[in-house]
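Peer 1: the following block contains a protein sequence and its predicted model.
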Amino acid sequence: MHNLNQEFIIHPVGQGLFYSGKISHKNKVKFRMVFDCGSVTSGAYQSEINIYRDDDFLKYKIIDLLVISHFHQDHVNQIGNLLNGKIKIKKLVMPFLTYEERLFLVLKQFTRDPGQSEDDFFIRFAIDPFGTLNDNLDGNSEVFLIESDPTGPLDRDQISDESRDFNTDNPEKRFEFSFKNKEPITPSENPTTSNTDVKGYKVFDSENGIVCAEEAVLMEFIFYRRKVTENERAYYEEVVRLFYEEFKIDSKLPKDELLNEIIETVKEITSGKDIESIFLKAKRKTKIKGIKLEDSNTTALSLLHRNMPAILKLGRD
């Protein structure tokens, strides 16, 4: 019998992405992760989600690490389905985005397919991710928002390869994911609109995420995000300003009211041309160059993960 088993799967969900992984030790799942969960291919995702929601998952109701790469419908629209039944997220990793950037991404998708406005979960999640996951984030949850580090790439020496002794006999004790260096986000930086209680941290993409059993580092997770320029940010903000102006939305409404007003407005959009004209006006106003509308997604996180030497010892114990 093997003491350790790792399983990482790219689920066949058509146009979209659903990538999952788990580590089991002595027949007990100690760590679960999901990287995106979405699809726009009709009927391609439900059976894969049902398979993933196995007996152990439904019994313990835990995802140790959920990673959101970016806010496109085919990457996130099935997260609500996956988490149904008050599954708790221990650690959530996603790009650090301003509110304007997230609304920009929602509007961008409607230039091509206004029919997506029927997807209430996608709209709410993209605009207000913390609030939408309110039932899945408790007082012990942590959210890490990844920013591009302007000082340089990852320092490989910051993770020790030392193999330590550790006790994993407690079947209820799970492996923990975290970052060594994290900075609490301020209220003004908080990217949520309706859940202000979640513990959020800003992390540079030069920081390693690590999975540990006690003090032993079992796995390393490396994230990368391209830096957003000031010109790009000005473009996003102008798109949002014009959207408010075109659809007569009062941006000074209380947060909850503003959120509902935006969602209801977006859901009523029937023509992508209405939104496309806003993007073209914003492009002329900000005089931004080198960005094609279909390529203007600067939010995506790339992910690399690898085993560390300590996990080999765990497999031999």
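Peer 2: That came through fine. Numbers count the residues shown, from 1 in each chain.

Peer 1: only C-alpha atoms for contact and neighbour calcs from this point on.
Peer 2: Noted.

Peer 1: flag every buried residue along the strand ranked longest in the chain.
Peer 2: Ordering each strand of the chain by length in residues (DSSP state E) puts strand 28-39 first. Neighbour counts using 16 or more other C-alpha atoms under 10 Å place 28-39 of strand 28-39 among the buried residues.

Peer 1: which helix runs longest in the chain?
Peer 2: Determined from DSSP state H, the single longest helix within the chain is helix 230-246.

Peer 1: that helix: what's the following helix or strand?
Peer 2: The first helix or strand that comes after helix 230-246 along the chain, using DSSP states H and E, is helix 255-267.

Peer 1: now for that next one, which elements pack on it?
Peer 2: With contacts defined as 3 or more C-alpha pairs under 8 Å, 6 or more residues apart in numbering; DSSP states H and E, helix 255-267 has these neighbours: helix 120-127.

Peer 1: okay, now the one to match up with it:
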Amino acid sequence: MKICHVDPACGLDIPPKDWGAIEKIIWEFEVNQRSLGHESIHKMAGYIEPGEFDVVHCHVANLANQLHERGIPYIYQLHDHHVLHYGKESSVYKENLKAIEGSLISLMPANWLVDYFDHPKCIYFSHGVNTNDFYPLPFHTLPKNPKLLMLANNGLGGDPAFDRKGFEYGLGLAMLNNLEITIAGPSNNKNFFNNHIWMLNYPKLNLVFDTPNKELLKLYHNHDIFIHPTMLEAGHPNLTMLEAMAAGLPVIADWEMEVDLHGCWRAPRDIFKMDEGLKTILNNWSDYREQCFKSSEELSWLNRTKELIKIYTKYAL
């Protein structure tokens, strides 16, 4: 099968050196599609010719619409949580709906997106994780004072001060238990902390910026529990949750009810329910750690790619 992923044209490398979720997803699909015997590359939309590929897989709405105008069939995959944030009257929603309507089939990484668009071409397709790059330490015993980790790019809709990822809740959980916590992410997070100066008063808070992808595993291995009380995600589960799980970190997070994710404690933005989850995980450390690793194995990028090839075969060939 001859496959082309459309380069999102965001100015980031494929694979990305640090931040770049869509670019990471494209690269994982490419590598695993090649390992399964297919030809898979990425190209800018304007350089793709009609009939050049068996499958064109597009990840950005405006580029999908350009392909449609040029008569190039495509499979669409939506990654934009702003379709909900701005609402159904917004240009963001309408542009994505147009991309869905023009697609052969559209992959939604969250069930809420399927329900939200309520379109017959929308199907749920989970994200995955590279279990060769992310794996647990062989002998990771629970320390007396476990270290918490958050890893995210905070903000929403151009407002860097908006706590979409729940940094305040993660810090609150650490403060409640007098635990060390690291909040990592791109330099953009500095804008968030400039608007939440009070958080810097906690002496056990560590800030980490712009960790290269090749250093992420070390970051996970230096911590014990991953915290992700997000309030809006296009991916359920999202990439960092899966990476943390593959690295052997039980997770306290909020994700949609339709997705059953073993090894994680589901907690809404409620500091006391998060604390209940923390205590439950600490009392059942080995079980949670084993379950989260098994869940990540089931959602490896290789397994997700095998399912994707079935979708290509059904809808594009």
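Peer 2: Thanks, I have the structure now. Just so it is clear, the model here is predicted, and its values are computed rather than measured.

Peer 1: would you pull the TM-score for this pair?
Peer 2: With the length set by TM-score structural alignment, normalised by the length of structure 1, the two chains reach a TM-score of 0.28; 157 aligned residues with a C-alpha RMSD of 6.9 Å.

Peer 1: what is the nearest of the buried residues of strand 28-39 of structure 1 to Val106 of structure 1?
Peer 2: Of all the buried residues of strand 28-39 of structure 1, Val106 of structure 1 sits closest to Gly38, with 15.0 Å by C-alpha to C-alpha.

Peer 1: and the gap between that closest one and Ser302 of structure 1?
Peer 2: Here the criterion is C-alpha to C-alpha, to the nearest Å. By it, Gly38 of structure 1 lies 16 Å from Ser302 of structure 1.

Peer 1: isn't Ile75 of structure 2 right next to Cys58, touching?
Peer 2: Yes: counting by C-alpha atoms under 8 Å, Ile75 of structure 2 does reach Cys58; the two are 6.1 Å apart.

Peer 1: when those two are compared, which one has more neighbours?
Peer 2: Cys58 (28 against 24; other C-alpha atoms under 10 Å).

Peer 1: now do the strands in structure 1.
Peer 2: Under DSSP E, structure 1 gives strands at 4-10, 16-25, 28-39, 62-63, 65-67, 88-89, 91-95, 142-147, 176-179, 183-184, 199-204, 208-213, 216-224, 302-307.

Peer 1: Lys281 of structure 1 is nearest to which of these?
Peer 2: Here strand 91-95 is closest among the strands of structure 1 (C-alpha to C-alpha), at 26.9 Å.

Peer 1: ok and the closest one relative to strand 208-213, angle-wise?
Peer 2: With axes from the mean of the first three to the mean of the last three C-alpha atoms, to 10 degrees applied, the angle from strand 91-95 of structure 1 to strand 208-213 works out at 170 degrees.

Peer 1: just checking, what packs against strand 91-95 of structure 1?
Peer 2: Looks like strand 91-95 of structure 1 contacts strand 65-67, strand 142-147 (3+ C-alpha pairs under 8 Å, 6+ apart).

Peer 1: now those strands as JSON lines including mean neighbour count?
Peer 2: Listed next are these as JSON lines, based on neighbours: other C-alpha atoms under 10 Å:
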{"stretch": "strand 65-67", "mean neighbour count": "22"}
{"stretch": "strand 142-147", "mean neighbour count": "23"}
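
Peer 1: any chance of those strands in a markdown table, with distance to Val266 of structure 1 too?
Peer 2: Formatted as a markdown table, those follow (distance: least, C-alpha to C-alpha, whole Å):
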| stretch | distance to Val266 of structure 1 |
| --- | --- |
| strand 65-67 | 26 |
| strand 142-147 | 26 |
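
Peer 1: looking at the ones you listed, which is nearest to Gly131 of structure 1?
Peer 2: It's strand 142-147; of these, that one is closest to Gly131 of structure 1 (C-alpha to C-alpha) at 12.4 Å.

Peer 1: tell me the secondary structure for Leu149 of structure 2?
Peer 2: strand (DSSP: H, G, I helix; E, B strand; the rest coil).

Peer 1: ok, now Leu282 of structure 2?
Peer 2: When classified by three-state DSSP, Leu282 of structure 2 comes out as helix.

Peer 1: so how far is Cys122 of structure 2 from it?
Peer 2: 39 Å.

Peer 1: ok, these two, which is more surrounded?
Peer 2: The residue with more neighbours, out of Leu282 of structure 2 and Cys122, is Cys122; 24 against 19, by other C-alpha under 10 Å.

Peer 1: how close does the more buried one sit to Arg304 of structure 2?
Peer 2: 17 Å.

Peer 1: could you do Leu207 of structure 2 as well?
Peer 2: Leu207 of structure 2 sits at a distance of 33 Å from Arg304 of structure 2 (criterion: C-alpha to C-alpha).
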